[in-house]
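S.K.: kindly generate the corresponding structure for this input.
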Amino acid sequence: MPKGTNQKLKLYRLAQIMLENTDDEHYITMPEIMEELGKYEVTADRKTIYADLRDLSVLGIEVEGEPIGNRYHYRVVNRPFELPELKLLVDSIQSSKFITEKKTNTLIKKLEKLVSKYDAQRLQRQVYVSGRIKTMNESIYYTVDAIHNAISENKKIKFQYFQWNVKKEMELRHGGAWYHISPWGLSWDDENYYMIGYDAEAQLIKHYRVDKMLHIRMSDESREGKEHFKKLDMADYAKKSFGMFRGKETSVKMLVNNSLAGVIIDRFGKDVMMIPEDADHFRVNVDVHVSKQFLGWVFSLGEAVKIIGPDEVVEQMRGEARRLMEQYGE
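M.R.: You can find the predicted model right below:
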């Protein structure tokens, strides 16, 4: 019997048909497979298609056949991603402020190709991107890639940094001066993506919003600051910095109502020591970068949290309280 037409494309098209049309709940029969192949002008007899279905395993596509009635039904099993995993990725992409709406939709479309057309519809129901607060910096992908490349090659990077002005225009900071920084890592905090690096000129560890970095390029100079980052725990650094605003690192003692135990654990982790004070309160010591953002976080928790030490931080909180009274008092 003739081999059929377009044999070079047969295995590719067969893989495409199986991946798009089958999943845990949807099967396809041999006549349907032959009909789908025909749409691509690929013809073959049943015997060769049976062999091709087995050969798909070489491509990492495992096909299972199950007798139902007087016919076999075929489907793909053990995909690289399960639907709940892809839904989790979709949710993460949607909630990422640093990814533009356009890039968000493009990424989700690519994820849909990893499942059948039926499961792709379930992912589409998850898409509620329009209207969300998203960055407008379309170069974010390339900025992140450039940072990773510089870290891999142990090189500094140069970039310009912008802020938004009252006219909603990008305004380069420091008159458009170039920042020359040694990148050491990326951190996610408060829905934003930050590059953490070493500023040799200031001899400080600093962080920068990735979506506000422009015209990034790799430098010929090797990175500096290795000795500082050897003793820096990136996760611990982010935990201590509220909204990634720096301040003097201090061990702060707080008196907390028992009802906020979950809030403290969510912020500082389960290893935090919570020492009972009385029937309704506990004391906690946490290492934080004391900034207005930290003090604002404490303010937001109301009377259920009180800073009780050290004195300098208590005085800073009193100063903020006085400032607020002056700003909003009659």
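S.K.: okay, CA-based contacts and neighbour counts for the rest of this
M.R.: OK.
S.K.: for H215, which non-adjacent residue is spatially closest?
M.R.: Distances taken as CA to CA, 6 or more residues apart in numbering place F159 nearest to H215, at 5.5 Å, with adjacent residues excluded.
S.K.: doesn't that neighbour lie inside a strand?
M.R.: Yes. Checked against DSSP: H, G, I helix; E, B strand; the rest coil, F159 lies within a strand.
S.K.: who's in contact with it?
M.R.: W178, Y179, H180, M213, L214, H215, I216, R217 (CA atoms under 8 Å, 6 or more residues apart in numbering).
S.K.: got it, and L14?
M.R.: By CA under 8 Å, 6+ apart, the residues touching L14 are I33, L37, D52, L53.
S.K.: V129 too?
M.R.: Residues counted as contacts of V129 (CA under 8 Å, 6+ apart) are Q94, E101, T104, N105.
S.K.: for the comparison step, fold the sequence that follows:
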Amino acid sequence: MNKNRLLKLLNIFIKYTDEEHFLSMQDIITLLEQEDIFVSRKAIYDDIKVLRENGYDIEIIKGKQMKYHLLNHTFDLIEAKLIYDSINSINFLSSKTTQSLSNKLLDNMSIYQKESIINSSLKTNSKYDNDKTLYILSDLQNAISNAYLVSFNYFDITLDKQKKYRYDKKQYELLPYALVLIQQRYYCIFYSLQHKSFSNYRVDKIDNLIIKNESLEKIPFNLEEYLSKSFKMFAGKPENITIQFQNELLNVVLDEFGLDLLIIDKSDTHFTINITTTITDNFLSWISQFKNKAKIIAPISIIERYKQHLKDILNTYI
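M.R.: Presented below is the predicted three-dimensional model:
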């Protein structure tokens, strides 16, 4: 058995066949000859048998002219498209890395599937110039796996589009617990040994990350529960709130909080929910976009805060 020939034959099946596209024996011979491989039909039959015995689902269609195709590519068409679109929509990947990852994916597809995916996908133009965020993600994942403490600087962007480090470039020293992707941005959930609390930081705003190669003992942490009480990754103390919405907003509310949302009351016109989440200005702004179609029912403290939130907006125009 010629291993090089076997590999070339497999690549031909991957590249030129799929569920809807086939090769005749003469097609296979011609493609092998283009690779400077000259071989008999019997040798190709034997190689196809070896590939099939090793798990490659090469189907043989019998007829006046035998046809062959590979059914089990690494990903089927829709799986590959989902991955391709995800890679191309993530803006913190550089154009170079995006292209490299896309090529690795598409190299496992037939030329017909590749063309279909590329022609039906939209690429984002807002790509980063470098892969700094990708490297930081890798280091943070390593720190999470080993329970390592890390230190880093955290910055905002100024009107001049320059970095401005918080706290006079003071290094944060925190223990990373999890990385989560929310609305195409990665956040790292850290635990502060000093403040005994969790907080969220955008990974693309982390700079000068240093891993302290000393494992620490972690406290129990439930990521799903934590995220359910954190509105759009804004930090704060979770509070219980009851809100009434008009029924036309049901799908909008379910999109935000999920199908497991507890609806405590409903009628022909309204439904009421009770949730525990961080009551930030961002959350109050989310409610205010619905105008008179959403109403906070309880508690009084949040109602008063919401009134002040609306007054502050109104005062901007007075």
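S.K.: mind checking the TM-score on these two?
M.R.: TM-score of the superposed chains, computed with TM-score structural alignment, normalised by the length of the second structure, equals 0.92; 318 aligned residues with a CA RMSD of 2.1 Å.
S.K.: thinking again about what came up before, closest to N21 of the first structure among the contacts of V129 of the first structure?
M.R.: Nearest to N21 of the first structure out of the contacts of V129 of the first structure is N105 (CA to CA; 22.5 Å).
S.K.: what is the nearest of the contacts of F159 of the first structure to R122 of the first structure?
M.R.: R122 of the first structure has its nearest neighbour among these in M213, at 35.4 Å by CA to CA.
S.K.: what lines up with the closest one in the second structure?
M.R.: Aligned counterpart of M213 of the first structure in the second structure: I206 (TM-score structural alignment).
S.K.: how about T250 of the first structure?
M.R.: By TM-score structural alignment, T250 of the first structure lines up with E239.
S.K.: and if you look at N154 of the first structure?
M.R.: Looks like N154 of the first structure aligns to A147 there (TM-score structural alignment).
S.K.: the spatially closest residue to that match that is not a sequence neighbour: how many residues sit nearby?
M.R.: Distances taken as CA to CA, 6+ apart place S215 nearest to A147 of the second structure, at 5.0 Å, with adjacent residues excluded. Other residues near S215 of the second structure come to 14 when the count uses other CA atoms under 10 Å.
S.K.: my read is that P183 of the first structure contacts K156, right?
M.R.: Yes. Using CA atoms under 8 Å, P183 of the first structure is in contact with K156, at 6.4 Å.
S.K.: the helices in the stretch 101-250 of the second structure, which residues?
M.R.: Using DSSP state H, counting those that start in this stretch, the helices of the stretch 101-250 of the second structure run over 111-119, 132-146, 223-228, 250-257.
S.K.: in the first structure, what residues pair with the first one?
M.R.: Just to be clear, that refers to helix 111-119 of the second structure. Using TM-score structural alignment, helix 111-119 of the second structure pairs with 117-125 in the first structure.
S.K.: what of the third one?
M.R.: The alignment of helix 223-228 of the second structure onto the first structure (TM-score structural alignment) covers residues 234-239.
S.K.: quick one, strands of the stretch 51-200 of the second structure?
M.R.: Assigned by DSSP state E, counting those that start in this stretch, the strands in the stretch 51-200 of the second structure fall at 58-61, 67-70, 148-157, 163-165, 172-182, 185-192, 197-202.
S.K.: tell me the most buried of these?
M.R.: Counting by mean count of other CA atoms under 10 Å, strand 67-70 has the highest mean neighbour count of those, with a mean of 22.
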